[in-house]
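J.: have a look at this prediction, sequence included:
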Amino acid sequence: MLEVRELNVSVATGNTQSHLVSDVSFTLKEDQCLGILGESGSGKSVSCSAINGLLGEQFSVSGQAIFDGENLLTMPSKQRQDMRGQQIAMIMQSPMTAFNPLFTIGNQAVETIKQHQPHSTPDAKKLFCEILSKVNLKNPQYLLSKYPHELSGGMLQRIMVALALVLKPKLIIADEPTTAIDYISQREVINELQMVRERFGTSIIFVSHDLSLVSHIADSVLVMHQGKMVDYGSTQQVFNAPSSQHTRYLIDTRLKLINRFKHVMGGV
């Protein structure tokens, strides 16, 4: 469904070009989840924003991103804009800032739906309430009346999952959707994304720096470091037999933290 070939991203800094992403390639099939793993600044979010056409004019993007037979990187801007949300949805990493604080959740959901589909306002609200119920959010009418600051980060993130799902996209890009929320909310968001795959057959790109979350949800994993891909394969292959020293370092560091935690808790 999506094949990325030799994706390169650079940004103009004065009279020079700084390379942010170099030669990233991967394939995502229907009803699969790809985990993109790496520390902050490794190029994960930049790669996804480039694929989705969300980078500014100061960025230069080359390579190919073939989605359903069409190259997203050379697609006319109007066609690409229509595709965003409709066929490719994105879940941002900071739910508290992703929503406009001046409007209710209902206002923003209706605006998103009507931008892509010819629904009336009542029909758009009804559609969104149905999706909220499907992702196990109770009292959807109550949620529509709330402003973003009146809801928790975990609740907003789950609403964002529903908003991404409402237009029935083929692909959801989840850009570190669990970064700013607590552990229980993280698990709820992961469960919602897994439910989306099972119920709707939606493909997912899950971006994270958390090895445990990626191993829990992803079928395949791409590891990035300093703008380059250093490991790529099935989740089991990458975590059990990593080919790069950097991936081994990430896994070893994670294990040390777990063992240290167990040691400290055992001494309590």
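T.: Right, received. Where do you want to start?

J.: every contact and neighbour count from this point should use C-alpha atoms.
T.: Fine.

J.: just give me the neighbour total for the closest residue to I105 other than its chain neighbours.
T.: Nearest non-adjacent residue to I105, counting by CA to CA, 6 or more residues apart in numbering: L144, 5.0 Å away. For L144, the neighbour count with other CA atoms under 10 Å is 21.

J.: and for Q58?
T.: By other CA under 10 Å, 11 other residues sit near Q58.

J.: likewise for S25?
T.: 18.

J.: residues contacting it?
T.: Each residue near S25 by CA atoms under 8 Å, 6 or more residues apart in numbering is listed here: 3-7.

J.: what about the helices in this protein?
T.: 44-51, 77-86, 95-98, 105-116, 121-134, 140-144, 153-165, 183-200, 211-217, 235-240, 245-266 (DSSP state H).

J.: related to what we said a few turns ago, my guess is the residue nearest to I105 contacts G106. True?
T.: Yes - using CA atoms under 8 Å, L144 is in contact with G106, at 4.0 Å.

J.: this is the other structure I want to compare:
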Amino acid sequence: MRVASIFIAVLGLWSFRDYSSLSLSLPLTYGPIICEIDFTLKSRGDDMLEVNRLSIYTPEQKPILQNISFTLSKGKTLGLIGMSGAGKTMLSLALLRLVNPMFHVKGDVQFQGKSLLSLPSKDMSRIRGKEIGFLTQHPHPAFDPIYTVGEQMIDTIRAHFSYTKKESRKVITPLLRSMAFRDPEYLLQRYPFELSGGMLQRVMITLMLALKPTLMIADEPTTALDTVTQREVLDQWSTLRDDQEQSMILVTHDLNIIGKFADEVLVLQSGVVVEHLTVEQLFTNPSHSYTKNLLRFYRKLNGGTSDGD
């Protein structure tokens, strides 16, 4: 089956390839834990995701994440912010159970009543992609260079739906047009190395739109896109969230995107949540000095504006 390596990882196709090499190859550059604070989002009675005291340690028992707790309701977006190395990507991988297998994971992750950390591998594979989607910030390693983009997209769709190749193509083509690809048929015949990083990123986003996962985890999803394409992609997500009540965990350095899409925000510093607040509080009344510094730095870079307007 012609499915790219990251697609195997995040779209639930683990039966075709072992994930351990992928996990071990991930860069792990996280600073020391500076404190131990447990924040929990207020339950609204319709929580689809509940993370309880999630901690990750290296084989030497060095903490990478410590006592992370939060809940996420259906149709809501949670932003994860913090400097590079704060643990945002590691938290995303932990929710997908893609952490380096040599590491020690403690705590509990409940998704729609299922404990993800204790599910059999086959059950977890079915959840990845169809129920929980993941967009990585590095698109090129996500594709197998010896197969066309079309072959990989169609096989990915067919792994989750009982579609023929023709039916899969009919699903993909209009979505590619919505991602600003003027000639989808030409694109589907290209090999990954013939496309730019921004184009490959849009291909991955197209697949997520086609699969319509209940929960989307997006790790810096628009970094490879130009401003116009960013706006188009974000508009698509907004529509999907409203129409499908899709929930999202949004990892980004761009506080403008946080302001537009997030309902609540977790601020991570060196693997610890130092503040949980609403998006309005983030821009008007942050309490932690680290959060204030993030906001101050972003405003300085962007000419004094970072309120999501």
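T.: Nice, thanks for sending it over. None of these values were measured; they are calculated from a predicted model.

J.: quick TM-score on the pair, please.
T.: TM-score for the superposed chains, counting by TM-score structural alignment, normalised by the length of structure 1: 0.89, backed by 258 aligned residues with a CA RMSD of 2.0 Å.

J.: picking that back up, ok, the residue nearest to I105 of structure 1 to M90 of structure 1 distance?
T.: L144 of structure 1 is 20 Å from M90 of structure 1, where distance means CA to CA, to the nearest Å.

J.: D31 of structure 1 now?
T.: For D31 of structure 1, the distance to M90 of structure 1 (CA to CA) stands at 16 Å.

J.: more neighbours: which of the two?
T.: Neighbours were counted for D31 of structure 1 and for M90 using other CA under 10 Å; M90 has more, 24 against 17.

J.: residue in structure 2 matching the more buried one?
T.: Aligning on TM-score structural alignment places M90 of structure 1 opposite F134 in structure 2.

J.: quick check: closest non-adjacent residue to its match.
T.: Closest to F134 of structure 2 by CA to CA, 6+ apart is I217, at 4.8 Å.

J.: tell me which residues touch the counterpart of the one you found in structure 1, please.
T.: Structural alignment (TM-score structural alignment) places I217 of structure 2 against I173 in structure 1. Counting by CA under 8 Å, 6+ apart, I173 of structure 1 touches 48, 88-91, 204-207.

J.: from the contacts of S25 of structure 1, which would you call buried?
T.: Among the contacts of S25 of structure 1, those classed as buried by 16 or more other CA atoms under 10 Å are 3-5, 7.

J.: what's the closest of these to N136 of structure 1?
T.: In terms of CA to CA, no member of the buried ones among the contacts of S25 of structure 1 lies closer to N136 of structure 1 than E3, at 32.4 Å.

J.: list the contacts for the corresponding residue of structure 2 for the closest one?
T.: Alignment note (TM-score structural alignment): E3 of structure 1 maps to E50 of structure 2. The contact partners of E50 of structure 2, by CA under 8 Å, 6+ apart, come to 69-72, 109-111.

J.: cool, A164 of structure 1 as well?
T.: The contact partners of A164 of structure 1, taken as CA under 8 Å, 6+ apart, are 85, 89-91, 172.

J.: show me the two of those residues that sit farthest apart.
T.: Largest separation among the contacts of A164 of structure 1 by CA to CA: G85 and I91, giving 10.2 Å.

J.: what does F161 of structure 2 correspond to in structure 1?
T.: When structure 1 is aligned by TM-score structural alignment, the residue opposite F161 of structure 2 is Q117.

J.: I'd like to know how far that match sits from G43 of structure 1.
T.: As judged by CA to CA, Q117 of structure 1 and G43 of structure 1 stand 33 Å apart.

J.: do the same with R5 of structure 1
T.: 16 Å.

J.: and for G233 of structure 1?
T.: On the measure of CA to CA, G233 of structure 1 and G43 of structure 1 end up 18 Å apart.

J.: wait, P101 of structure 1 sits on P148?
T.: Yes - using CA under 8 Å, P101 of structure 1 makes contact with P148 at a distance of 5.8 Å.

J.: and the two? which has more neighbours close in?
T.: Between P101 of structure 1 and P148, counting by other CA under 10 Å, P148 is the more crowded of the two (23 against 13).
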